[in-house]
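Colleague: dropping a prediction and its sequence here:
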Amino acid sequence: MQKKVKTARPPSFISIVIKAIRPRQTWDDKDQFMDVIHWLRQLLAVILGFVWGVLPLHGIVGLLLFLAINGVGIYLYATVYQAQDEEDYGGAWDVFKEGMLTSSAFFVVNWILWYTACNYG
């Protein structure tokens, strides 16, 4: 008689979101935590793109402000709120750059769309 081997099911989307919201969680799967970092950056890009477009903020000041908020905010989320050691993820630079390019592009597109929608009739 053969024993059935139970395979672990991947965590659900909801369980990952709950884990991301709660502070000081243990992330056994390092890629999962980096995915959370990536998608938090995308969410932040949408929110800040909307805010910058409605304000109306423009120019290099808006772009640099986004980069500062995005970079520092997500880094603090990872190292302070989640209390993760950045060396477990390849160092501070890898945590900082995870999803940064795509979120920057997404932010600029959102910013332009909202700025145009709110300021040109």
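Modeller: On my side now, so go ahead.
Colleague: C-alpha from now on. contacts and neighbour counts both.
Modeller: Will do.
Colleague: chain center to the longest helix seen in the chain, what's the gap?
Modeller: Counting residues, the longest helix found in the chain (DSSP state H) is helix 30-54. Counting by Cα atoms, centre = their mean, to the nearest Å, helix 30-54 is centred 4 Å from the centre of its parent chain.
Colleague: ditto for stretch 106-115
Modeller: Its chain's average C-alpha position is 17 Å from that of stretch 106-115, according to Cα atoms, centre = their mean.
Colleague: before we move on, what about stretch 54-61?
Modeller: That offset, for stretch 54-61, works out to 22 Å (Cα atoms, centre = their mean).
Colleague: how far does it stretch from start to finish?
Modeller: In stretch 54-61, first residue to last residue: 15 Å (Cα to Cα, to the nearest Å).
Colleague: what sits up against that stretch?
Modeller: For stretch 54-61, contacts defined as Cα atoms under 8 Å, 6 or more residues apart in numbering pick out 52, 114, 115, 118, 119.
Colleague: take this one as well and set it beside the first:
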Amino acid sequence: MRERKSVKFNLQQQQQQEDQNGHLSPFKLAKLFDPDASWDKDQLGDVLHWIRQALALLCGLLWGAIPLVGGIWFLLFVVLSSGVIYGYYALILKIDEEEFGGHGALLQEGLFASVSLFLLAWILVYSLAHF
């Protein structure tokens, strides 16, 4: 028990030292919804990528479980995914998209990987649940 307390205490001391040295922890969850936060191009790209992946997995599981078939549902996913990403960086973060390569670069971030994940989840769930 003493060992746990000392490890926890050492981690707290290390974090305080990093804060005193001007180095912040790499990422804070509150930054995701802070329009005044400064974003690095790589950080924003990573966040947009993982939001899109989570949405792809959720939609793929949902589409397969309902069961939905047809190209219209695929197009609906692409429009929904792009709309969520646009809404996130334009309305929530209120960033200047020109600093990050424009709308095209931001909307393309993680798109192809998310389409693959969406299709994989959709096909697997649909096939396993309904056949």
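Modeller: Structure received. Note that the structure is predicted; figures quoted are calculated from it, not measured.
Colleague: any idea what the TM-score is?
Modeller: The TM-score (TM-score structural alignment, normalised by the length of the first structure) is 0.83; 111 aligned residues with a Cα RMSD of 1.6 Å.
Colleague: about what we covered before: state the span of the second structure onto which the next helix or strand after the longest helix of the first structure is aligned.
Modeller: Scanning forward in sequence from helix 30-54 of the first structure by DSSP states H and E, the next helix or strand is helix 60-76. Under TM-score structural alignment, helix 60-76 of the first structure corresponds to residues 71-87 of the second structure.
Colleague: for stretch 94-112 of the first structure, same thing?
Modeller: Residue span in the second structure matched to stretch 94-112 of the first structure, by TM-score structural alignment: 105-123.
Colleague: any residues touching the matching stretch, and which ones?
Modeller: So stretch 105-123 of the second structure is contacted by 45, 48-50, 52-53, 56-57, 59-64, 78, 82, 85-86, 97, 100 (Cα under 8 Å, 6+ apart).
Colleague: go again with 7 Å.
Modeller: For stretch 105-123 of the second structure, the surrounding residues in contact (Cα atoms under 7 Å, 6 or more residues apart in numbering) are 45, 48-49, 52-53, 56-57, 59-61, 63-64, 82, 85-86.
Colleague: what's the answer for stretch 2-19 of the second structure, then?
Modeller: Applying Cα under 7 Å, 6+ apart, the contact partners of stretch 2-19 of the second structure are residue 24.
Colleague: so how far is it from its chain's centroid?
Modeller: Relative to the centre of its chain, stretch 2-19 of the second structure is centred 30 Å away, using Cα atoms, centre = their mean.
Colleague: which positions in that stretch come out as buried?
Modeller: Residues of stretch 2-19 of the second structure include none that count as buried (16 or more other Cα atoms under 10 Å).
Colleague: including secondary structure, could the contacts of stretch 54-61 of the first structure go into TSV?
Modeller: Converted to TSV, the contacts of stretch 54-61 of the first structure look like this (DSSP: H, G, I helix; E, B strand; the rest coil):
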residue	secondary structure
52	helix
114	helix
115	helix
118	helix
119	helix
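Colleague: show the buried residues in those.
Modeller: Neighbour counting by 16+ other Cα under 10 Å classes 52, 114, 115 among the contacts of stretch 54-61 of the first structure as buried.
Colleague: how about the contacts made by the last one?
Modeller: If I follow you right, that is residue 115 of the first structure. Contacts for residue 115 of the first structure (Cα under 7 Å, 6+ apart) come out as 53, 54, 56.
Colleague: quick one: furthest residue from the center of the second structure?
Modeller: Ranked by distance from the centre of the second structure (Cα atoms, centre = their mean), the top residue is residue 2, with 38.2 Å.
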